[in-house]
Each structure stands twice: as C-alpha cells, then as structure tokens.
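In: Can you look at this prediction? I've put the sequence above it.
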Amino acid sequence: MRWWLKARRIAPVLAPGLVTIVLALGLFADTDASLVSWTVSNQTVPLLTFAPLILAATLALSLDSRLPEAELTSTRRLPSLDMLLIVSAVSATLAAAWFAHQVTHADSTLVVGRNALFLTGLMLVARGFVGRGGIVVATGWVLIVILVGRRTPTEYFPWAVTGLPISTSRATTAAIAAFVLGVLMTYLTARKLP
C-alpha cells in the first residue's frame, strides 16, 4: 500500500491540487472575468470555472504516475485502489464546495462541485481512449463552453453543462452520469493504460 501511495504521488501532486481548489473557493467565490466569446459580446465568466480543471489535472497526473511492470504483475487490487482515490478526491472537492457555499452563499461554489464531477468524468472517459491526453478533452470542453456556449450574455445553450446554473437538473444529471461512466471506464481499462 505504501508503494502505491508513493507511485500515485498523492502527497506531492494530488494533495496540493485539493488545497489549491479550497483556496480558490475561498478567494474567488464572487469574482468574474471578462473573456472572449464567439457567440456573444460582453461575456463575464466566474473565475471558479477553471477550478475543477485543477482536480481533473492533478488526478490525471496521479493516475498516470504508475509502475506498469509492477502493477501488471501485482496481486493487489490496484484498480480498486484507483477507484477509491478518484472517489475520495472528488468527494473532498464536493465537501469543500458545499462548505464554501455555506460560508459565502455564492452559487458558483456549488457549480464547482458539479463541474468537478463532470470534468473528472469526462477526463476519465477520454483516458480510456487517448490515455494521457484525457485532460486535454476536459480542458477543451471548458474552453469551448467559454467560446461558443452562450446563447445570450446571461443564457447558455443546453449542452454547455459547465456553464449552466446549479439549479439546472439536466446539468447535474449529466455530471453524475459522466462521473459514473468515467469511474467504470477507468476500472475496466486500469491495467491496459500505459
């Protein structure tokens, strides 16, 4: 177990990523930035839009930090340990988002939790097909939503899951589905990834 913790680089990679998310939730709960959009003008985007990518990126790096030869011959249930790692990291992010919402009452903090589910799931599904490039898919999704995801300056298209308000049930359903599919994909392909 100790070598698995070291191999996945939980202390030097994943833990600082989670701390960074907590700091972002505390510092940028009500901060918006003006960003370019191809579909509307005068677009502002919450800075917390990018916070879930921290989780997806650090989790991807942790999962990609492996000892392939040792893991292929291991008798331990490494895919189960990886599932535990994924669920624990996402649960910690959800708890931090909920706590930040209790303190700040900013809906953008809850959106971070939902988007952490969606983008982590998207990254995990993509890892099953493109390996280490999975994080590019999650990052690309966020950028596409920023560039072409808005119908008006205040309204997103229905497919733009990461931009929709927390009250949008279809976005929450999509986030949960993406996460479950991503975890399942990771479990099925855990020993096949490079």
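Out: That came through, no problem. Numbers count the residues shown, from 1 in each chain.

In: From here on, just use CA atoms for contacts and neighbour counts.
Out: Will do.

In: residues in contact with Ile135?
Out: Ile135 makes contacts with 56-57, 60, 123, 126-127, as judged by C-alpha atoms under 8 Å, 6 or more residues apart in numbering.

In: Ok, Val137 next?
Out: 122-123, 126.

In: for Ser91, same thing?
Out: Taking C-alpha under 8 Å, 6+ apart, one finds nothing in contact with Ser91.

In: this is the comparison structure:
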Amino acid sequence: MRWWIGARRARFLVPTALAAFLIPLLAVQNIRVALPSLIGSPQIALTLFVPVPLLACLMHILESRLPAPEDSGVRPVDRYDAGLVAVLSAAALGCALLVTALGGTEDAAASGRNVLFLAGLMLLGRAAFGPAAVLVPVAWLVLVVGIGFRGNVARLWTVVPQSAHDVPAAVVSLLVFGAGVTTLIFVPRKAL
C-alpha cells in the first residue's frame, strides 16, 4: 500500500486537489456571469466550473502509475484507485456541504454534487480515451453552456446547473459516479 501511495503521490496531490476545489468555491460564490450560448446568453453560476481543477488533479493521480509492476502484480491496484476516487470525491462533497452550512449558497452544495457527476463522466471517458478523458467534463460543461439553457432555465438533461435540492440530478450524479468507479475497477488496464 505504501508503494501505491508513493507512486500516486497521494500525500501531496490529494490535499492539493481539495485546495484547488475549495479555494475557488469560496471565491466565486454568488457570482453569475452571462456566457455566450447558441440559444441566448444565460446567467451561469461560476461555481459550475469549480470542479474542473479537482478533476484534473484526480486524473493526474490516476495516471501517475507504474505500468509494468502494476500490470504484472497481484495487488488490487484498481480497487485502491477506486477507493482513492471515492475518498477524494466524498471529501470534496463534504467541503461543499460545509461551505453551504457555514453560510454559503446552495450553489456550493450543487458544486459538490457536480464533482460526483463529472468524476463519473471522466472515469467512463477514461475507459475509451485514456488520459485525454480529463477533457470529457470540460466538454460536458461547454455543451451545457452552449445548448443547455432555455433562457435562464437549465434543461433537465444538463444535471450540473440544477439546484442543490434537485433529486433527479442527485440520483443521476450517483449513478454516473457509480458507473465510473465500476469501470475503473473492471476495465482492464491494458485496454487503456
């Protein structure tokens, strides 16, 4: 286990990833900007984009592997990686809920839910695209901004701009996250 933590540089990168999530989350609460879209100019909360640095750190952690020993070894490295993803995502969700409880907006809590959804998308994309899948969450956000709004109302399929109390968005986020973690465990490394 120690060699795995060292190979992933988890002692340094996990706190860095959480700081890369928490600092912007605190900085951009209550800020909405009009972004150009194909169907108007919706007012979008900047907290929508806060999970991106955390996801970039997460992909860096997952890709800082030692291919030869990990592919030939008998240790369950994929399960270790899945545990790390779950812990980091749960910590980000906890930070977001803490910010909301300490007087933040509900956008902060929604940002924590979005970490789960976008991490799941990234892990699903990683099975097909490898490390380039770090762009899958960014592509989803661009798609949402481009065609995901009708006026200032988010369409149902967009998931990420929905309110923190939106139950279908929470369920979809958990399902996508679970599918991504399952893919991380069961898709062979050699296929990546």
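Out: On my side now, so go ahead. Not measured: the values here are computed from a predicted model.

In: what's the most distant pair in the contacts of Ile135 of structure 1?
Out: Spanning the widest gap among the contacts of Ile135 of structure 1 are Ala57 and Ala126, at 12.7 Å by C-alpha to C-alpha.

In: The helix or strand hosting Leu61 of structure 1: what's the following helix or strand?
Out: Element membership for Leu61 of structure 1, per DSSP states H and E: helix 51-64. For helix 51-64 of structure 1, the succeeding helix or strand toward the C-terminus, using DSSP H and E, is helix 68-73.

In: what's the mean deviation for that next one versus structure 2?
Out: Comparison of helix 68-73 of structure 1 with structure 2 after fitting gives an average deviation of 0.8 Å (mean C-alpha distance after the TM-score superposition for structure 1).

In: where do the helices sit along structure 2?
Out: With helices called from DSSP state H, structure 2 shows them at 2-8, 10-27, 51-63, 67-72, 77-101, 106-129, 135-147, 167-186.

In: Out of the ones you listed, which is closest to Val159 of structure 2?
Out: helix 167-186 (5.1 Å).

In: Would you point to the one among the helices of structure 2 that's packed deepest?
Out: helix 106-129 (a mean of 25; mean count of other C-alpha atoms under 10 Å).

In: With structure 1 overlaid, report how far it is off on average.
Out: Helix 106-129 of structure 2 sits 0.5 Å off on average (mean C-alpha distance after the TM-score superposition for structure 1).

In: Pull the distance from that helix to the chain's centre.
Out: 3 Å (C-alpha atoms, centre = their mean, to the nearest Å).

In: what angle do it and helix 167-186 make?
Out: 30 degrees (axes from the mean of the first three to the mean of the last three C-alpha atoms, to 10 degrees).

In: Which elements pack onto helix 106-129 of structure 2?
Out: helix 51-63, helix 77-101, helix 135-147, helix 167-186 (3 or more C-alpha pairs under 8 Å, 6 or more residues apart in numbering; DSSP states H and E).

In: got the contact list for stretch 31-49 of structure 2?
Out: 24-25, 28-30, 107-108, 111, 114, 141, 145-147, 149-152, 160-161.

In: just stretch 113-123 of structure 2 next, same as before
Out: 48, 51, 55, 89, 92-93, 133-137, 159-160, 164, 170, 172-174, 176-181, 183-184.

In: Residue in structure 1 paired with His165 of structure 2?
Out: Superposed on structure 1 with TM-score structural alignment, His165 of structure 2 falls opposite Ser167.

In: That match and Gly17 of structure 1: what is the separation?
Out: Per C-alpha to C-alpha, to the nearest Å, Ser167 of structure 1 is found 27 Å from Gly17 of structure 1.

In: Who are the contact partners of the residue mapped onto Val85 of structure 2 from structure 1?
Out: In structure 1, Val85 of structure 2 lines up with Ile86, judged by TM-score structural alignment. The neighbours of Ile86 of structure 1, taking C-alpha under 8 Å, 6+ apart as the test, are 59, 183.

In: for the one 4 residues further on, same thing?
Out: By C-alpha under 8 Å, 6+ apart, Val90 of structure 1 lies in contact with 55, 116-117.

In: Of those residues, which are reproduced in structure 2?
Out: Shared with structure 2 under both residues aligned by TM-score structural alignment, their matches' C-alpha atoms under 8 Å, the contacts from these are 116-117.

In: would TSV of the contacts of Val90 of structure 1 with distance to Arg76 of structure 1 be doable?
Out: Shown next, in TSV, are the contacts of Val90 of structure 1 (distance: C-alpha to C-alpha, whole Å):
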residue	distance to Arg76 of structure 1
Leu55	26
Ala116	29
Leu117	27
